[in-house]
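Visitor: next comes the sequence, and after it the predicted model I'd like to discuss.
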Amino acid sequence: MPHTGTTSLDTERLYSEVSHFYARQMQALDDGRTEDWAETFTEDGVFVLHGGHDRAVGRQALAASSSKARAALAEQGIRHRHWLGMLTVDPRPDGSVAARCYALVVATALGGTPVVHRSTVCEDLLVREGTGPWLVKHRQVSRDDLT
């Protein structure tokens, strides 16, 4: 890993901030607060799924897409929970952060047993606007079952 001029303490603080950001972001999504979830992206944020087959650009499109997916799951009586782990954070000279993690999507049918629905890799470019919170500028999610 190249040396970026950050200290171990800086990296630990950054890791903690990004980990906390993801916890709040995924809980908003899983709780159905799609507008709140979309607000964790930049105004022109990009979300690319499945090798580019699904793509949303901008908060309005992100909120609409996640709301539609949530409604489809509710109709089927299924709840999704996202579990992120194996997080790495790499600060860049411009102040942005390249973050990468494994993301499991656990699906539970009402009255059923939780099952791993998908195993993915999530790669984000995180930025701050001024002194505000971290925001996703670009997200690429790759499913393990697709090439």
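Guide: That came in fine, so what should we check first? Numbers count the residues shown, from 1 in each chain.

Visitor: hey, let's count contacts and neighbours off CA atoms from now on
Guide: OK.

Visitor: got the buried residues for the lengthiest helix in the chain?
Guide: Taking DSSP state H as the criterion, the chain has its longest helix at helix 8-30. Within helix 8-30, the residues that count as buried by 16 or more other C-alpha atoms under 10 Å are Leu14, Tyr15, Val18, Ser19, Tyr22, Gln25, Met26, Ala28, Leu29, Asp30.

Visitor: let's bring in a second one:
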Amino acid sequence: MTELLEAAQALRPVDTGLYQEISHFYARHFQTVDSGDVAGWAGGFTTDGVFDSNVLPAPVVGRDTIEAATHRSEAARRTTGVQRRHVQTTLVAEHAGEEIRTRAYVTVLETLPASPTTIYCATLCEDVLVRGADGGLLIRSRMILRDDLR
């Protein structure tokens, strides 16, 4: 318990400028996947990035593997005509050494042609962000916890 408390106390909120940069990163990131640009979305991960979820049997490791798995998922979804929108709220961003740890709620909306929009799922998204070689933000690891599967 003491280690968890010390780890939590070691985190400190990012400043306003960095918070805004992170917010813009996520806006582009989620709009990219919602538009069907899977390669662009996967490009937001480090080459050794990890994508994990309580939906998956095991973590997906590596940008190329994340991209391939997402292509398969998106191809299946597109055959149904469903449009998805990721809506991120309540973003918390904190320094953890050289990394930035973020937590946010992400609600995924679904709309079928000529149908009302519904909530597909509500999630907690926890990321570890790092700076890439070009100075931009990249996701080193992501954990998605769907509320309906907890």
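Guide: The structure has been received and is ready for your questions. The structure displayed is predicted, hence computed values, not measured ones.

Visitor: for the residue of the first structure most remote from its centre, helix, strand, or coil?
Guide: Most distant from the centre of the first structure: Gly111, at 27.3 Å, with distances by C-alpha atoms, centre = their mean. Put simply, Gly111 of the first structure is coil when judged by DSSP: H, G, I helix; E, B strand; the rest coil.

Visitor: gap between it and Ser119 of the first structure?
Guide: Going from Gly111 of the first structure to Ser119 of the first structure by C-alpha to C-alpha, to the nearest Å gives 23 Å.

Visitor: ok, which stretches of the second structure are strands?
Guide: In the second structure, the strands defined using DSSP state E lie at 12-13, 45-53, 60-61, 83-96, 99-111, 118-131, 137-146.

Visitor: and Leu124 of the second structure, what pairs with it in the first structure?
Guide: Residue pairing (TM-score structural alignment): Leu124 of the second structure is matched to Val121 of the first structure.

Visitor: what's the burial count for the closest residue to its match other than its chain neighbours?
Guide: The shortest distance from Val121 of the first structure to any non-neighbouring residue, by C-alpha to C-alpha, 6 or more residues apart in numbering, is to Tyr102 (4.6 Å). Tyr102 of the first structure has 19 neighbours, counted by other C-alpha atoms under 10 Å.

Visitor: check contacts around Tyr102 of the first structure.
Guide: Leu84, Gly85, Met86, Leu87, Ser119, Thr120, Val121, Cys122 (C-alpha atoms under 8 Å, 6 or more residues apart in numbering).

Visitor: one more time with 6 Å
Guide: By C-alpha atoms under 6 Å, 6 or more residues apart in numbering, Tyr102 of the first structure lies in contact with Leu84, Gly85, Met86, Thr120, Val121.

Visitor: quick one: which of these is most hemmed in?
Guide: Neighbour max across the contacts of Tyr102 of the first structure (other C-alpha under 10 Å) = Thr120, 21 neighbours.

Visitor: my read is that that residue contacts Ala103, right?
Guide: Yes - contact criterion C-alpha atoms under 6 Å: Thr120 of the first structure and Ala103 qualify, at 5.1 Å.

Visitor: just give the nearest non-adjacent residue to whichever residue in the first structure pairs up with Asp64 of the second structure, would you?
Guide: Alignment note (TM-score structural alignment): Asp64 of the second structure maps to Gln60 of the first structure. Closest residue in space to Gln60 of the first structure, ignoring its immediate chain neighbours: Ala38 at 7.4 Å, by C-alpha to C-alpha, 6+ apart.
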